[in-house]
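Engineer: What follows is a predicted structure for the sequence shown.
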Amino acid sequence: MRYRYGRWSGGADPLAPPVDLRAAVDELGREIMEGASPSSALRELLRRGVDGTRGLDDMTSRLWQRRSSIQRRHRLDGTLSEVRRLLDSALEAERRALFPDPSDDARFREAQLDALPPGTAAAVQELSSYDWRSSEAREAFSQIRELLGRELLDQRFQGMKEALSNVDSDDVKRIQRMLADLNSLLEAHAAGSPDTPRLFDDFMRKHGDFFPENPRNVDELIDALAARSAAAQRMMNSMTDAQRAELSALSQQAFGGIGSQLSTLDSLLQRLRPGEDWTSSARFRGQDPLGLGEGAQAMADLAELDALAEQLGQSYPGARLEDIDLEALERQLGSSAAVDARRLAELEKALRQQNILERAPDGSLRLTPKALRRLGETALRGVVDQLRSSQGSRDTVSAGAAGELMGSSRPWQFGDTEPWDVPRTLRNAVLRSGSMSLDVVDLEVSDTEHRTRAAVALCVDTSWSMVQDGRWVPMKRTALALHHLVRTRFRTDALQLVTFGRYAEAVDIGQLTSLEGVWEQGTNLHHALLLAGRHVRRHPDAQPVVLVVTDGEPTAHLEPEGDAEFNYPPLPRTLTKTLNEVDALARLGATISVFKLGDDPRLAEFVDIVARRGGGRVVSPDEEGLGAAVVSDYLRSRRRR
């Protein structure tokens, strides 16, 4: 046997890699940390798309371009133009046949032709009983009736025009019987007749070849016919009044008198499916003429494009990507668009099924702990990369240079002083070489950790200036990195996150990550240090560490009754109360490190006082270096202990 290999063209590529959930989670995290809700972040991700997969916005844009192209390229008078051409051809052939004849009859016939009304439909109607002298003219005129019949049928039954390329008397009789039986079936169904199922079966047995859709019951038959009939009506609505009048008159000249039967069919369908769009219209302004069948298909395409745009917009309640009609999308934009939509739906489904997004008690979406760990891991990796690149320092996220074994190990790196994990090192050698021949790549060292604990309070400024000056996301990324470091490397440490604006609040990492910036005046460091002190007192056996990230001096403090008092410039009472909490933390043995963002001279003066009285230090990183500065200071405080 011989085999040929080529590009896969049968839909989604079976060998395509799965959607990258890690990259998707990172994208979601960035949007959420910038203040978007998880629901809106997911919508934004799906709108933009991911690497290798175009988003909903791109597909929607292509839908509108295709819609505009249909209207720009076409006009709806194709059938009228073709009928006029055939009529002119018949008249010209008849005049050529009459010209050499000197008889009075020939002159009378010429006078009849000259007196024809200017309208196409009126001229065709008047010539319906004319006795043609020219066989060529008779043939051209008979083609008008055949054309009108085929176009009218194609307008209601897709593909009928091609199936009836050569119509004979038997075909006309079959079509007349089919239309009569169809109208009888629909009338019985509209009247609620219990015989409808039997009548439908009889109808399909006799006339099923007219319906390639192969409807299974009368409702499916009506749905298919009503959609096409409504498209035909919208096409008529889109024409000028003169064009509509011409076509209405010409339809009565179609072969077999089927025009009246089709009018009855349209009336029945409008009664049975009033929810279809029977009234709208569209403006066509192109040069390419469309026949009745082609025009109805164009209107059906426009309706399908509008429905797809609504599905891709996902703006209705309960919208899901599974709602998108992939077959319709493939018809309009090609197989690649259907593949992209399917991959986006798989991504949305995977984010829910892989425990990345979950429903909160209030019904909203939120990131799961698994997703937060992933974001923390990414944030910490960025911090580590910064630490590695600064002054040639190496990875500072080691679990400890000495202390108790943790039971885990890692590959040895240059400079490590931890004890070797001998069993794992030997196993690596055997797996690599099949012998006990050791190489440096086989070495593993045991993770250790200090048994001393730290009670760490990270206090982050959430006043509006943090949002306004672009410090909101770096602040959140810093908290994520520190949280992940503590949870994975220093599990015995107790970390509390405290946000402070007009008021302070202890939050978990999920709340901080999804926190939205709000316009709120006040930087209540006094309240934040109060909460930090409570956290430290709950862990009397731990070394207290307080880290403060802020871009403004204290402008609010907490009154005994629980209200916050704000004033700018700061009141002396606000500064006094804040420094009192600094002193209280210092008495507990806490070190307070302040990470000053911006270059406010009043803030610089204040934090210098805090550092002197709190036994800490002041660090002035830029926004991108904030995470590295905070993590480095936290590790420095552990090494000092």
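Structural biologist: Received the coordinates, thanks.
Engineer: only C-alpha atoms for contact and neighbour calcs from this point on.
Structural biologist: Noted.
Engineer: Whichever strand or helix holds Gly382 packs against which elements?
Structural biologist: Taking DSSP states H and E as the criterion, Gly382 maps to helix 369-389. When contacts are defined as 3 or more Cα pairs under 8 Å, 6 or more residues apart in numbering; DSSP states H and E, helix 369-389 packs onto helix 21-33, helix 472-489, helix 509-513, helix 626-640.
Engineer: Export these as a markdown table, with columns for mean neighbour count and distance to Leu152.
Structural biologist: Listed next are the helices and strands packed on helix 369-389 as a markdown table, based on neighbours: other Cα atoms under 10 Å; distance: least, Cα to Cα, whole Å:
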| stretch | mean neighbour count | distance to Leu152 |
| --- | --- | --- |
| helix 21-33 | 20 | 51 |
| helix 472-489 | 22 | 63 |
| helix 509-513 | 19 | 62 |
| helix 626-640 | 18 | 72 |
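Engineer: here's the one I want to compare it with:
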Amino acid sequence: MAKGRRAAYSRWDGSQVGFELDAFDVFEEMTDDLLYHGDINAALRRMLQSGFHDRNGERLQGLREMLEKLRRSRRDRLEQYDLGGVYDDIAQELREVVDTERRSLEDLVREARESGDLRRREITEQVAQERQMQLDMLSPDLAGMVRDLQRYEFTSSEARQRFDELLDQLRQQLVQSYVNQMAGAMSNVSPEQMQRMKDMLAELNRMLEQRQRGEEPDFEGFMERYGDFFPENPRDLDELLEVMAQRMAAMQALLNSMTPEQRAQLQGLAEQLLEDMDLRWQVDQLGENLRSMFPDLGWNRRYDFTGQDPLSFAEAASMLQELGDIDQLENLLRGATNPGALAEVDLDRARDLLGDDAARSLERMAELARLLEEAGLIENKEGHLELTPRGIRRVGQNALSDLFRKMTDDQFGRHELQRTGVGHERDFDTKPYEFGDPFNLHIGRTIRNAIQRTGGGIPVALAPDDFEVERTEQLVRSSTVLMLDLSLSMPMRDNFLPAKKVAMALHALISSQFPRDYLGIVGFSEVARELKPEQLPEVSWDFVYGTNMQHAFQISRRLLARQSGTKQIIMITDGEPTAHITPSGDVFFNYPPVRETVDATLREVGRCTREGIRINTFMLDPTPHLRAFVEKLSELNRGRAFFTTPETLGDYVLVDFIEQRRQLLKGRRAS
């Protein structure tokens, strides 16, 4: 009986490594990018390109880094090797065969001379002279030399044996290269094996013809008969054909990469060695079928080898296969627009080409979209990723947390609200209960009063005088509209991301800490428009010129007219008003600002003031024109102006909002 697995558990002490990828950590990593560009798909794509650190601090390599490694790896190979070595190696071995034969002829002549037999000497010298002349007249090209030596009658048994072994080796290399190196079962190229090879190729071609006619080939039966030819152990016909196509494309790339002279020599050598016309026809037919089935495998690619190290024929075929794998992986990584596309990567091959770290990075990055979906942060809608409501809230929380981390403790303390009740806010103080008080009983102090009164004992007997309730104040409510400048100058001056982060943070703060408060958002450039909270993550700047504060104040005033409580507008901008809506409804734009635009904007400020709306302005990179305008705005409205920077904008806005909230609460208590 097999023993069951045993597992041991220990308390987490922080030293263990695990849980490397966390959806919320990944989401926080991409928050700034998501806020800046407003597209979760683009943010994920840029994260894949650049890489990132997991929660353990381990860096996951980005696709840009991997692509550079692949390009460098390809360049190193091309600058190191020379395809001419394919022929140098064969030519050198043929020369050694010829030299062995020449030495044998010289030995025969010497032995005949030493024998003292004149007739033997004459015949031997005549034969040796004829043979030496045949060797002198061998064709200079490899195919011709092989053909001439096949017809030559060797004197040396050693030379004949070496030549036959060389031919067998070359035949096997050629056969294996031309048929995808799948001939794992061909340890030799005997006539029987060659016939079996032809039968296998013929049946494979028939299977392809059956597939084209819509019939179902007998792949299992084929593998039972010829499975030993395929060490990859393909699971189905499609997998087998793809592997074969990749390798035949690599062989074609080898031919394409050779000079015309080298290519002619190889083709001539192949025709000389593979004399069986039926075999060549089957190979050519297979190549044509695979080329039509897999047209995108780079059948026309070629490589420019410029190095000095010679490659043997087998090494060259392997090198071209490796370069093909580099190309394929490079194309896949370059075209990966989302994490799911990385699931197509052959991790074992990626490990061979890029190393363990890159393969591990690819494996984990392929999980990103799935992790974010399972965490409920994104959803896939017809192949396009979108933020869920939970994801939108998380973006705001991340923005809020990021801004809070920049504040020192003495700048800001947690707001008094810990929980909300109908019509009341807690004051964190208690008092004896009086008739008419809200019955927000403080259990701990009530029981303590009873015990002090009775001296202890169980059960504790409560009396009305023991009741102690929490002090409460009537609920204060604030209604705010955030006016966000979306004009083209915001990204040009690097102000857009800080401003949008403040918008998300303010929304997260109000929705989580002050749920009874109202927050409206208005974006403005050439014209203004209301923005819903769910639109915020995807909001980007407008590719137009114009800062239409007048229209933005109109929309903000209309939004606040439907609200109660203290009303305010928070405006974040980096430019003075340069556009307004004319009485006819047209947009008027001019830079620098003209009096007509400034007056139209200030009239809206006056309407906001009469309706009790306070306007607080946060200026980024204030120009003299903007300063002058905001000073006039503040004079009319009695609001405040803050001259700030992208680095401190969040501090100013959030702290000011909280302080205003506190002042409201204190004012209500005093009354």
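Structural biologist: Now that the structure is in, tell me what you want to look at. Just so it is clear, the model here is predicted, and its values are computed rather than measured.
Engineer: Need the TM-score from the superposition.
Structural biologist: Put the two chains on top of each other and the TM-score (TM-score structural alignment, normalised by the length of the first structure) is 0.82; 591 aligned residues with a Cα RMSD of 3.7 Å.
Engineer: before we move on, back to that, could you dump the helices and strands packed on helix 369-389 of the first structure into JSON lines and include distance to Ser408 of the first structure?
Structural biologist: Below are these laid out as JSON lines (distance: least, Cα to Cα, whole Å):
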{"stretch": "helix 21-33", "distance to Ser408 of the first structure": "25"}
{"stretch": "helix 472-489", "distance to Ser408 of the first structure": "11"}
{"stretch": "helix 509-513", "distance to Ser408 of the first structure": "26"}
{"stretch": "helix 626-640", "distance to Ser408 of the first structure": "20"}
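Engineer: ok, back up a step: buried stuff in the helix holding Gly382 of the first structure?
Structural biologist: Residues of helix 369-389 of the first structure classed as buried by neighbour count (16 or more other Cα atoms under 10 Å): 371-380, 382-384, 386-387.
Engineer: Roughly how far does the counterpart of Gly501 of the first structure in the second structure sit from Phe643 of the second structure?
Structural biologist: Gly501 of the first structure maps onto Ser525 of the second structure when the alignment is built from TM-score structural alignment. As judged by Cα to Cα, to the nearest Å, Ser525 of the second structure and Phe643 of the second structure stand 20 Å apart.
Engineer: For the two, work out which one has more neighbours and name it.
Structural biologist: Ser525 (26 against 15; other Cα atoms under 10 Å).
Engineer: Residue in the first structure paired with Ser257 of the second structure?
Structural biologist: Residue correspondence to the first structure (TM-score structural alignment): Ser257 of the second structure is matched to Ser238.
Engineer: Isn't that match up against Arg285?
Structural biologist: No: the criterion here is Cα atoms under 8 Å, and Ser238 of the first structure misses it with Arg285 at 11.0 Å.
Engineer: Helix, strand, or coil at Gly616 of the first structure?
Structural biologist: What DSSP: H, G, I helix; E, B strand; the rest coil gives for Gly616 of the first structure is coil.
Engineer: Can you list the residue ranges for strands in the stretch 151-300 of the first structure?
Structural biologist: Assigned by DSSP state E, counting those that start in this stretch, the strands in the stretch 151-300 of the first structure fall at 288-289.
Engineer: One more: the stretch 451-600 of the first structure?
Structural biologist: Ranges of strands in the stretch 451-600 of the first structure, per DSSP E, counting those that start in this stretch, are 454-461, 494-500, 504-507, 543-550, 556-558, 564-566, 591-596.
Engineer: Mean neighbour count, those: which tops it?
Structural biologist: Among the strands of the stretch 451-600 of the first structure, strand 556-558 has the highest mean neighbour count (mean count of other Cα atoms under 10 Å), at a mean of 27.
Engineer: how many neighbours does the aligned partner of Leu250 of the first structure in the second structure have?
Structural biologist: Using TM-score structural alignment, the equivalent of Leu250 of the first structure in the second structure is Leu269. By other Cα under 10 Å, 21 other residues sit near Leu269 of the second structure.
Engineer: my guess is Leu269 of the second structure meets Leu167, correct?
Structural biologist: No: at 10.3 Å, Leu269 of the second structure does not count as touching Leu167 under the criterion of Cα under 8 Å.
Engineer: ok, now which ones touch Gly501 of the first structure?
Structural biologist: 461-463, 520-524 (Cα atoms under 8 Å, 6 or more residues apart in numbering).
Engineer: Tell me the one among these nearest to Thr478 of the first structure.
Structural biologist: For the contacts of Gly501 of the first structure, the minimum distance to Thr478 of the first structure (Cα to Cα) is 12.2 Å, reached by Asp461.
Engineer: Surely the closest one is in contact with His526?
Structural biologist: No: the criterion here is Cα under 8 Å, and Asp461 of the first structure misses it with His526 at 11.8 Å.
Engineer: Identify the contacts common to the two.
Structural biologist: Counting by Cα under 8 Å, 6+ apart, no residue touches both Asp461 of the first structure and His526.
Engineer: Ser393 of the first structure versus Phe490 of the first structure, what's the distance?
Structural biologist: Going from Phe490 of the first structure to Ser393 of the first structure by Cα to Cα gives 21 Å.
Engineer: can you give me the helices in the stretch 301-450 of the first structure?
Structural biologist: For the stretch 301-450 of the first structure, the helices defined by DSSP state H, counting those that start in this stretch cover 326-333, 335-353, 369-389, 422-433.
Engineer: Tabulate these (a markdown table), appending distance to His557 of the first structure.
Structural biologist: A markdown table is the format used below for the helices of the stretch 301-450 of the first structure (distance: least, Cα to Cα, whole Å):
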| stretch | distance to His557 of the first structure |
| --- | --- |
| helix 326-333 | 58 |
| helix 335-353 | 42 |
| helix 369-389 | 32 |
| helix 422-433 | 56 |
